[in-house]
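1. structure, please.
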Amino acid sequence: MKSWLFLGIAIVAEVIATSSLKASDGFTRLAPSLVVLVGYAAAFYFLSLTLKEIPVGIAYAVWAGLGIVLIAAIGWLVLGQRLDLPAVIGMALIVAGVGVINLFSRAGAH
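-> Here you go, the predicted structure:
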């Protein structure tokens, strides 16, 4: 269970870092650039802890799926970016795929 917590922390850190990339203005602004660097360092550190118990394919599927959805939500809510119906359907399919892997696959760490 602790490895899933580490994966959650890794995902949140990566989402914070990715969300700060735009504000870093190509790494020309110090504070957002530091958030990006610290966020990615934390994300990969916690991902490495996750991989002690969860197979890399499963961990990365969850990381990527949730990361895509969270970044898209931040883009929509904070940055005013629009999501059309195909984008929403695609993200729903990603979430469904992650759910199928975690609920039904024998490849996952259960």
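2. from now on I want contacts and neighbour counts done on CA atoms only, so please keep to that.
-> Fine.
3. does the closest residue in space to Ile94 that isn't next to it in sequence count as helix, strand or coil?
-> Once flanking residues are discounted, Ile94 sits nearest to Gly65: 5.7 Å by Cα to Cα, 6 or more residues apart in numbering. Using DSSP: H, G, I helix; E, B strand; the rest coil, the structure places Gly65 in helix.
4. quick one more, to check against the first:
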Amino acid sequence: MAYTVLIIAIVFEVIGTSFLMLSQQFTKLVPTVVMALCYLASFYFLSQALKFMPLGVAYALWSGLGIVLTVGIGIVVFRQVPDLPAVIGIALIIGGVVVINGFSQAGGH
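-> All right, here's what the predicted structure looks like:
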């Protein structure tokens, strides 16, 4: 249950961040409203995940996977190609998520 709720939170966070880009610094009303609603939903579901897992683990997964997915959206939708240091950093984030989920006893397993 914890991971399902956390994945929903991550999806809303990634959608919200995509609409943040589309809001053009809050000058476009509809993308700004969608962004705000997605962020509210994301924080709500993140708070629900905290019923089942520790704050540090939940936040690490939420932010780490959110970063990776947002980079993917940036590449596919916004044609933003990361440079080598960014790719290395993203690989380290993925590695951290794998270590937390695969080896840590602090997670919501």
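5. right, and the residue nearest to Ile94 of the first structure touches Ala96 too?
-> No: Gly65 of the first structure lies out of contact with Ala96 (Cα atoms under 8 Å); the separation is 9.3 Å.
6. which one of these two has more residues nearby?
-> Using other Cα atoms under 10 Å as the criterion, Gly65 of the first structure and Ala96 rank with Gly65 on top: 21 against 13.
7. for the counterpart of Ile94 of the first structure in the second structure, list the residues it contacts.
-> The criterion is TM-score structural alignment: under it, Ile94 of the first structure has Ile93 as its aligned partner in the second structure. Residues near Ile93 of the second structure by Cα atoms under 8 Å, 6 or more residues apart in numbering: Gly64, Leu65, Val68.
8. likewise for Val68 of the second structure?
-> Val68 of the second structure touches Ile90, Ile93, Ile94, counting by Cα under 8 Å, 6+ apart.
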